[in-house]
Structures are given as structure tokens and as C-alpha cells.
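# Fold the following and give me the result.
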Amino acid sequence: MYSASSNLPPILRRLHLQRGEAGAATGRVIECILDDPEAFLGLTIAELSERTKTSDATVVRLVQSLGFGGFQDFKLQLSRSLAVTRQSNLAVDAGDAAVTIVGKVFDNAGVALRDTLEHLDLEAFSAAVHSVSLSRHVALIGLGWSGLVAQDGEQRGARLGISCKAYTDPSMFLQASSLLEPTDVLIAVSFSGASADIVRAARLARQTGATVVALTGLGRSALARTAHHTLTSSAPGDMYRPEVLNVRFAQLCLLDALFTSFHVSQEPYMTERLSRAQDARRALNADSA
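Here you go, the predicted structure:
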């Protein structure tokens, strides 16, 4: 059986996360799939329903909740995902040489980016870009590794002339969230989506009328349920490099894509504005020479 610590393919990671919130009937279907994904691929929907003592409708609701069009679509995507996983063992092992480890670390980063793009809600992403383009101010919050992602987002947005501020201290971001206005955007970064302070800040921001964008992991976490727009990320992990380390690359790319999309939406004004800023920096460097 695939466990939480296994190098799960992205679809199975989503099932694993959903298992804790599923009802009894849906939970039996999830357990059956996780127990032996290869065997599951050979089952019809009727056989799966009979084996798990559920109904066809329960199975259909499960795969649709994961974003698939139907049972066959889910099986096709799972089959492809398993094929990719079989081709490469990305987990770092105790006996690995340095040259092997560096390859696995880079491969893991690539998998994180591909998985995140595969499961990205493009409508939510476009809506987040639109919200930023209309905003007066963008606040970014995060703790630990997520705080580093938020700080990078502040630098990325500030370069484009967006009023941005990153907060990594709970007392500061709770206060800042409560003072936001309806024209503001809060970008909350939390891979687990379960950090009490981050979720509390997101709820405070919603109460002010601000738009809340969540950068979080797969699954319907408390943060995902609170946000207006949720951008999920996914990454493999092992005992040496947990998921939260690998997922940083995907979250940074999501923010980069968001601000790049904002830049493009503001053309040609934005390029002219950045050109003026570049001229100012050149003049400063010339004066310092």
C-alpha cells in the first residue's frame, strides 16, 4: 500500500490528503485505490463499487471532486502518472553518492513544477492576476519556509511598482490583515493550509472585504476553504528532503507567473515605467563610480 511517506504520484497524493475528510463509503474507495493502484486500473466502475460496497455514484462523485471528467478519465491520468513514477525513483537513500543526490534533488524540483502545473486551477490563477491588477496594496504572509516565499514575492511585486509588503511574524500579519481594505489583496502562503495564525489572518482579511489568494498544497485545507482563489502546489518528499522543501520552487514559480502576467496585462505602460526605474539606477551607479 502507498503510505504518506512514499514518493506518491500526484493523483495518489491528492487521494491520500482527501482520505481524512472523506465519508465512510468514499473512504473505502480511496483505500482500495491506494492499496493497489495497478490492480485498480483493471477494474470497471461496477467491479470497484462491488468490491468497496459502495455505489457507482459514489465513485463518480469522488473522481469529479478531484477535477476529472469521469471514471475513465481518472484511470487514464492515473495510469500515466504511475508510468512516470516507475521510470524514476526520486527518493534520496542513505547509501546514495553525492553525484546521485544532486541528480535526485534537481529531478525532484522538476517533478514539483510539473505536478503543480498539472493541477493548477487556471481560472483561479487568472482571477488572482485580475485581483492584483486592480489592487491598491498586496500583503503577503507566511511562516518558516513559506515566509521566505512571501518575502520573495514582495521583492518581485515591488520591482513592478506594486505596493507590496511581506509579513512573517504572526502578530504583525494578523494586525496587517485586519487593516486591509476591499481594494487590497492578501496572498497567504502555507503548504499545509492548516497553520492557525495564517488561517486566522485570511479570515480577518475576508472580513475587511479584501481578496484572499492562497498558495497551498493539494486538498481542501482550512486555508483553501477560506480563500477566494486557491493556487495549489505539489511536490515529492522523503526523509532527507520533506515536501515543504521541494514545494518552494513551485510556489516561487507561481508567484513569478502571477506577477509576470500582471506585467503583461499592463503593457505598454509597465515597460515604460520599468525603463524609467532602470535609468534611475544607472544614473545612481554612474554617480557612485
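# C-alpha from now on. contacts and neighbour counts both.
OK.
# quick one: contacts of the helix or strand harbouring Asn108?
Using DSSP states H and E, Asn108 sits in helix 98-119. Here helix 98-119 makes contact (Cα atoms under 8 Å, 6 or more residues apart in numbering) with 10, 90-92, 232-236, 246-247, 249-250, 253.
# Let's see this one next, to set against the first:
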Amino acid sequence: MNELMVKLRFLIPTLPRAEKAVAQALLEKPELICLMTLAELARETDSSDASIIRFCRKMGYSGFSEMKQAFANALNDSSIMTVEEIHKEDSVLDNLQKVYKSNMQTLTDTILLADKEAYEEAVQVLLKAKSIHFFGTGDSAAVCQLFYFKFGRLGIPGSAQQDPVMQLMEASNLGPGDVAVIISYEGKSRTVLNAAKVADERGATIICITKMSKSPLLRLSDISLFIATSDVTVGKDIVARRVAEQMVIDALYLSVLVRSDKGYEKRLNSASKSFELNKIRGKGFK
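The predicted structure is shown next:
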């Protein structure tokens, strides 16, 4: 399966829009081609039968059937974990194991989607940033708060507002040299899209972290970093996506920390010493 994923990632930059949509869908969920007919895959990816056939030939196959068989063989032979749904009769330990498998598969799939050039560009932008602001709603706001705290320890100005009006206010104060990191799984949240539009109008650089599919957020972003999910949760509460988002931002954060010549490590050590004030020292401490 890894060989097919590498081939897909290699081809994506050279593909026209319709064929690129097919490649991106298969990167995120390679089982799609095994479960769908040619017409169904065309509808799912908003492409056409002809576009998919052209894409199959660029992948080195004579047509859809041959490529479908190649994906089926790869999936059967791969070491990809089987992600199972959560059921009422499951024990807590059963659920723990299922969540573990889901998270591991999500992280593995997200790495397969990683574009080296996009990540390097994102790090370079963050290294030069005058300020870094995080925008997200719902549970993605919690991820924003975590990394605002992390980057804040380095002495980098920024924000992670949760109120929609406050997000618009922060976005309106951005300008060239400032960075807006937008976290939105679907890329369709009205709140973050409004903030992204304002930040874009002000000349800020926008980095988005989202799933690989068409969305309004991608059109507003300068750099797009994609996540994948293999989730076990009931309904639409896709908890595994937060694991991927945290991995992506942790990688950016650590890269900025070790590459910067602005003394971030020294600032981090200084902040850590300050945090010691919040720790109890001895029985008599009040």
C-alpha cells in the first residue's frame, strides 16, 4: 500500500483539478475504489468517468478495473490496522484498544498525506512571524489554546480567542508578517471562514490544518496541511482528528524551536523555571 500512496503523492502536483480530486480522495481513504463503481467514485470526487480513466492510466494501469484490483490487493496485503466501531456491549478495555488502533491509523494516514514542501514552507513562515494567532471553533478551539500556550512560552505574541467576535477582532488587527493558523476539519465553519477572510484581506499569511477535500478554507489559505482520520466514535464526534491536528502542530512547534536563532530555547527554559512557582515545596508551603 505504501508504494501506491507514494505514487499518488508524487503525481498530485502534476494533475489537473478533476484528477487531483480523485488522487486526494484515494490518499485519505484508499478503500473507496474497492467499494465503489467507476460512476460512484466520479460522483464522490466531483469528477467524471473520463477523468478517472485518465488518472488510472497515469498511475500505470490500463483502466479502472485494473487499478481497482491493484488497490484491493494492496489493502489485503498491507499492515493497516482494522479500525472497529464502538458498540454498547464493548468493555472499557475493548474501547481503549479500539481508540488506540484508530489513533495509530489516523497518525499513519496523516503522515502519508504530508507534503514535505508545504511543511517546510509553514516552518519558514512561522520562524519569520511577528505574531502567531490560532483560530478554531468547538473542540478544535482546545487544540488552538494548547498551542497558543506552547508558542507563547517562546515569547511569540499571539492569541487563541474562542468568541467569534473576538476572533474577528484579532483577525482585523493582523497584517503582513503575522500568521493565522486555522484549524477546521471540514473547512466550512462560518466563524473561522470569516476570520480567515479578514486575515487574508489584512495581508496575513494563513496556514490551515484540515482534511483533504474541497472546502472554502482551502481557497483562502496560503499553506494547507492535511490530516486523515480513521475514527471509531459514534455519530459525528470524530475525536481521532484531534490527535492528528496535535501531531501536525507539534511537528511545526518543535521545528521552530530548534531552528530559530532568536533564543527560543533560552526563553522556554526561563518560562519553565517561572512555572516552578506554582508547585508546592514542602509541608509548610502555603
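# In structure 2, what stretch matches the helix holding Asn108 of structure 1?
Under TM-score structural alignment, the match for helix 98-119 of structure 1 in structure 2 covers residues 92-113.
# Repeat that for stretch 185-195 of structure 1.
Under TM-score structural alignment, the match for stretch 185-195 of structure 1 is residues 179-189.
# which residues are contacting that stretch?
Contact with stretch 179-189 of structure 2 is made by 125-126, 129-137, 140, 144, 171, 192-193, 196, 199, 204-211, 215-218, 241, 245, as judged by Cα under 8 Å, 6+ apart.
# so how far is that stretch from its chain's centroid?
Centroid separation for stretch 179-189 of structure 2 versus its chain: 9 Å, with Cα atoms, centre = their mean, to the nearest Å.
# Now the terminal residues of that stretch, how far apart.
19 Å (Cα to Cα, to the nearest Å).
# From Ala141 of structure 2, how far out is Glu276 of structure 2?
For Glu276 of structure 2, the distance to Ala141 of structure 2 - Cα to Cα - is 27 Å.
# which of the two has more neighbours?
The neighbour comparison of Glu276 of structure 2 against Ala141 (other Cα atoms under 10 Å) goes to Ala141, with 19 against 10.
# those helices in structure 1, which residues are they?
Using DSSP state H, the helices of structure 1 run over 10-19, 24-35, 37-40, 45-52, 56-65, 71-87, 98-119, 122-134, 145-159, 170-178, 196-208, 222-226, 243-265, 269-288.
# Kindly reformat those as a markdown table containing distance to Leu186 of structure 1.
Listed next are those as a markdown table, based on distance: least, Cα to Cα, whole Å:
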| stretch | distance to Leu186 of structure 1 |
| --- | --- |
| helix 10-19 | 25 |
| helix 24-35 | 34 |
| helix 37-40 | 39 |
| helix 45-52 | 42 |
| helix 56-65 | 26 |
| helix 71-87 | 33 |
| helix 98-119 | 21 |
| helix 122-134 | 9 |
| helix 145-159 | 11 |
| helix 170-178 | 7 |
| helix 196-208 | 7 |
| helix 222-226 | 12 |
| helix 243-265 | 13 |
| helix 269-288 | 22 |
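# So Leu12 of structure 1 is in contact with Leu34, correct?
Yes - if you go by Cα atoms under 8 Å, Leu12 of structure 1 and Leu34 touch, sitting 6.9 Å apart.
# list the buried ones in the match of helix 98-119 of structure 1?
Using 16 or more other Cα atoms under 10 Å as the test for burial, stretch 92-113 of structure 2 gives 95, 98-99, 101-113.
# on that earlier part again, quick check: buried residues in the match of stretch 185-195 of structure 1?
Val179, Ala180, Val181, Ile182, Ile183, Ser184, Tyr185, Gly187, Ser189.
# Return the closest of those with respect to Asp49 of structure 2.
Closest to Asp49 of structure 2 out of the buried residues of stretch 179-189 of structure 2 is Gly187 (26.8 Å), distances taken as Cα to Cα.
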